[in-house]
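Colleague: structure of the sequence below:
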Amino acid sequence: MACSSARWIIVLGIVGMLAGTAMAAAQPVPPVHRFDATPVQSDGMETGGVVRSVGPGDTLGINVFGQPELGAQVTIDADGQITVPFLGVLTVQGLSPTAVGQLIADGLRSKGYLRDPQVGVEVVRVRSRIASILGEVNRPGRYPIEGRLTLLELLAMAGGLKDGAADTAVILRGQDDGPARQRIELFVGNRQQPARELQDLALQAGDIVYVSQAPHFFIHGEVTRSGSYPVEPELDVMRALSIAGGMTDRASARRITVNRKAPDGTMTKLKVGLGDPILPGDVIFVDERIF
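Modeller: Here you go, the predicted structure:
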């Protein structure tokens, strides 16, 4: 009787093991996720506004899925090359991060280090695609071009225009000593409704944007606020007086003069009325009444 019970216990144990094995085999296998860099769209611009191509000075972070010892952070040298563990020197200039990852994966596979390597490449720091902005902006400097960067976006990154900035910005494009050096001038003065050209113009690597100081006129004498002020379109004497806070009680509207520089550099003193135009560099003097 004891032997018979033992046999049934053994049989039931074997059946339970077989049932558990069958249930485990029936469970779906979770998909293997590929660790890869950001895919490139058909127009060559990478999704998410990331870097389209790499170049000298860029720092890349290399990650090999499941093989942390093969990861590295490298900087592209002046020849457009990087040094990768186990692979040596690779030329990557002009490639997208995805293409760099594929190049490393192909090398690891062809040399027999890994059967199916999954390599991700991230641009940690951009130095090859830089645009510079100088002049009358709040934060002048050099800014990386990651994906597509417009002039309006660069102005925003630089903290916007200063109060004394000119209405136009000049973009210098091309090599300093090259024959194809371009000078592009765009109107940036309308800060309420930016021009379509300002919103659409995409900057290129090496572009230099310069925002000059607005031309000024000077006013002194019997006015409330003597000083220097930006020249507005169609500025006349009456408007200049208003900008300076108006005339004092001792001022005479009939004794206003303007010192203006002639093309040959000489100064000319002009007696003006309230409707006469004011030009950049003019010095307005408001004299007091005689009686």
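
Colleague: for the rest of this, base every contact and every neighbour count on C-alpha atoms.
Modeller: Will do.

Colleague: how much space separates Gln204 from Phe65?
Modeller: Gln204 is 34 Å from Phe65, where distance means C-alpha to C-alpha, to the nearest Å.

Colleague: quick check: Thr150 touching Gln199?
Modeller: Yes. Counting by C-alpha atoms under 8 Å, Gln199 is a contact partner of Thr150 at 6.3 Å.

Colleague: more neighbours, those two?
Modeller: Neighbour comparison, Thr150 and Gln199: the larger count goes to Thr150, with 17 against 13 (by other C-alpha atoms under 10 Å).

Colleague: what's the more buried one in contact with, if anything?
Modeller: Residues near Thr150 by C-alpha atoms under 8 Å, 6 or more residues apart in numbering: Leu198, Gln199, Asp200, Leu201, Ala202, Leu203.

Colleague: give me every residue that touches the fifth one.
Modeller: If a contact means C-alpha under 8 Å, 6+ apart, then Ala202 has Arg148, Leu149, Thr150, Leu151 as its contacts.

Colleague: is it correct that the last one is in contact with Leu201?
Modeller: Yes. Because the distance of 6.1 Å satisfies C-alpha under 8 Å, Leu151 is recorded as touching Leu201.

Colleague: between those two, who's got more neighbours?
Modeller: Leu151 (22 against 14).

Colleague: please, where are all the helices along the stretch 51-200 of the chain?
Modeller: 97-110, 151-157, 196-200 (DSSP state H, counting those that start in this stretch).

Colleague: and the second one, what does it pack against?
Modeller: Pointing back at helix 151-157 there. Identification of packing neighbours for helix 151-157 by 3 or more C-alpha pairs under 8 Å, 6 or more residues apart in numbering; DSSP states H and E yields helix 196-200.

Colleague: Glu185: which of the contacts of Thr150 is nearest?
Modeller: Leu198 (10.3 Å; C-alpha to C-alpha).

Colleague: quick one more, to check against the first:
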Amino acid sequence: MKTLLLLLMISTVFNLVLAQQQVTSQTSPQTTTVSDAKVSRGYQIGPGDVIEGKVLGERDFDFLVTVDDDGKIEVPFSDQPINVMCKTERELRAEITKLVARYVRNPQVGIRVVERKSRPPATIYGEVLHQQQVILTRQTRLLELLSFAGGVTEKAGGIIQVFRPQPPLCADPKELQEWKELATDMGVPSKIYSLTSVRQGKEESNPIIYPGDIIIVHRAAPVYVIGEVMVLREIPITEKGLSLTEAIAQAGGFSRQAKTSEIKIRRLKPNSREREIITVDYNTIRKGLQKDIMLEPEDIVEVGKAKKGIGEALLDILSGGANSFTQVLPQRVLY
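Modeller: All right, here's what the predicted structure looks like:
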């Protein structure tokens, strides 16, 4: 009787576990495994690379070769050159293993790229913290390289330009066709990207960077603030733009003698080096009676000096601040 009762309990527990597994399999979210995900192929062999091959216990089959300009190598145990262009170490090891298997039973083959010379480094410079050349050994995108260079400086504008002096090695046909379409007799193919879009991680603004690519983070166009401000400054116009009030604030504000009712903005005329003068009453902007002025590249903001009243001049003399007055007025000594 006890045995029968024990068997019934075991059967009940087994059925409960089985039912729970079926419910879990129906309600659990789908999990992506490594095999489902897109995995980078790794380093792809190209001309100039030096490849070392070793066969365990069979030193006669060991080799050290350089990939020729056609992407091929020659080994003693093959009558024909082997095409290794754009193959990975794993793919080449499988091919070499088949060749050696003609002479050796179950060969253990090791393949290693000992010198990677087929790809020039990518270059990143301009308004980044660490201008440098980077040797790329795997698939890399623009945003990662910007981070690798320490990010952009405060003087960076909103434009990043990627030059591609040579067709990308081992790229897919679509990318090669894009390069050919951009290539012209007049210059090196390039594309321009928005810094904001790159930071957002948008795929269309975060391209794959290939060896030999040149990345330039352009400097923001400057605005110059001169005259009666606390600090004479060259201020970059960032991607968000720069208003007159922001420029004055970055220059430390006005000095005590500033004529805020008549600020002059000297702006370049289109397709010319001549400048037009835009006069702005800063007081009306501050009171909200006039919209703030957005500055343009190469603008010169000139803050003039206001004329002093008699009371202000006397105050300057008493405080020792009116150097121009004390230099002009004659001085006598009363004994």
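
Colleague: would you pull the TM-score for this pair?
Modeller: Put the two chains on top of each other and the TM-score (TM-score structural alignment, normalised by the length of the first structure) is 0.70; 245 aligned residues with a C-alpha RMSD of 3.3 Å.

Colleague: so can I have JSON lines of the helices of the stretch 51-200 of the first structure showing distance to Glu122 of the first structure?
Modeller: As requested, the helices of the stretch 51-200 of the first structure are exported to JSON lines (distance: least, C-alpha to C-alpha, whole Å):
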{"stretch": "helix 97-110", "distance to Glu122 of the first structure": "6"}
{"stretch": "helix 151-157", "distance to Glu122 of the first structure": "23"}
{"stretch": "helix 196-200", "distance to Glu122 of the first structure": "28"}
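
Colleague: can you say which of the ones you listed is nearest to Asp249 of the first structure?
Modeller: Per C-alpha to C-alpha, nearest to Asp249 of the first structure of the helices of the stretch 51-200 of the first structure: helix 151-157, 43.5 Å.

Colleague: and the closest one, how far from the second structure on average?
Modeller: In the superposition with the second structure, the average deviation recorded for helix 151-157 of the first structure is 1.5 Å (mean C-alpha distance after the TM-score superposition for the first structure).

Colleague: what residues in the second structure pair up with that helix?
Modeller: Mapping helix 151-157 of the first structure onto the second structure (TM-score structural alignment) gives residues 142-148.

Colleague: from the chain's centroid, how far away is that stretch?
Modeller: In terms of C-alpha atoms, centre = their mean, to the nearest Å, the centre of stretch 142-148 of the second structure is set 4 Å apart from its chain centre.

Colleague: what comes into contact with it?
Modeller: Residues contacting stretch 142-148 of the second structure (C-alpha under 8 Å, 6+ apart): Ile124, Val128, Val152, Val198, Arg199, Gly201, Asn206, Pro207, Ile208, Ile209.

Colleague: so which of those belong to strands?
Modeller: Ile124, Ile208, Ile209 (DSSP state E).

Colleague: got the contacts of stretch 142-148 of the second structure as TSV, with distance to Leu314 of the second structure columns?
Modeller: Below are the contacts of stretch 142-148 of the second structure laid out as TSV (distance: C-alpha to C-alpha, whole Å):
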residue	distance to Leu314 of the second structure
Ile124	58
Val128	51
Val152	50
Val198	58
Arg199	56
Gly201	61
Asn206	63
Pro207	66
Ile208	68
Ile209	67
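
Colleague: filter those down to just the buried residues.
Modeller: Among the contacts of stretch 142-148 of the second structure, those buried by neighbour count (16 or more other C-alpha atoms under 10 Å) are Ile124, Val128, Val152, Val198, Asn206, Pro207, Ile209.

Colleague: mind putting those residues in TSV, distance to Arg112 of the second structure included?
Modeller: Below are those laid out as TSV (distance: C-alpha to C-alpha, whole Å):
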residue	distance to Arg112 of the second structure
Ile124	29
Val128	35
Val152	37
Val198	35
Asn206	31
Pro207	29
Ile209	24
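
Colleague: which of these lies closest to Lys307 of the second structure?
Modeller: Closest approach to Lys307 of the second structure among these (C-alpha to C-alpha): Val152, at 43.5 Å.

Colleague: for the closest one, list the residues it contacts.
Modeller: Counting by C-alpha under 8 Å, 6+ apart, Val152 of the second structure has contacts Glu127, Val128, Leu129, Leu146, Val217.

Colleague: the third one and Gln161 of the second structure: what is the separation?
Modeller: As for Leu129 of the second structure, its distance to Gln161 of the second structure is 17 Å (criterion: C-alpha to C-alpha).

Colleague: then the second one?
Modeller: If you measure Val128 of the second structure against Gln161 of the second structure using C-alpha to C-alpha, the figure is 13 Å.

Colleague: ok, the last one next?
Modeller: Computed as C-alpha to C-alpha, the Val217 of the second structure to Gln161 of the second structure distance reads 7 Å.

Colleague: so between these two, which is more surrounded?
Modeller: Legend: neighbour count by other C-alpha under 10 Å for Val217 of the second structure and Gln161, higher for Val217 (23 against 16).

Colleague: that one against Ile160, yeah?
Modeller: Yes. If you go by C-alpha under 8 Å, Val217 of the second structure and Ile160 touch, sitting 4.6 Å apart.

Colleague: what is the equivalent residue in the second structure for Thr91 of the first structure?
Modeller: When the second structure is aligned by TM-score structural alignment, Thr91 of the first structure is paired with Asn83.

Colleague: how many neighbouring residues does Thr260 of the second structure have?
Modeller: 19.

Colleague: show me what contacts the corresponding residue of the first structure for it?
Modeller: Counting by TM-score structural alignment, Thr260 of the second structure lines up with Ala253 in the first structure. Neighbouring residues of Ala253 of the first structure by C-alpha under 8 Å, 6+ apart: Gly273, Leu274, Val286.

Colleague: report the mean deviation for the strand or helix carrying Ala253 of the first structure after fitting onto the second structure.
Modeller: Using DSSP states H and E, Ala253 of the first structure sits in strand 251-261. Compared with the second structure after fitting, strand 251-261 of the first structure deviates on average by 1.6 Å (mean C-alpha distance after the TM-score superposition for the first structure).
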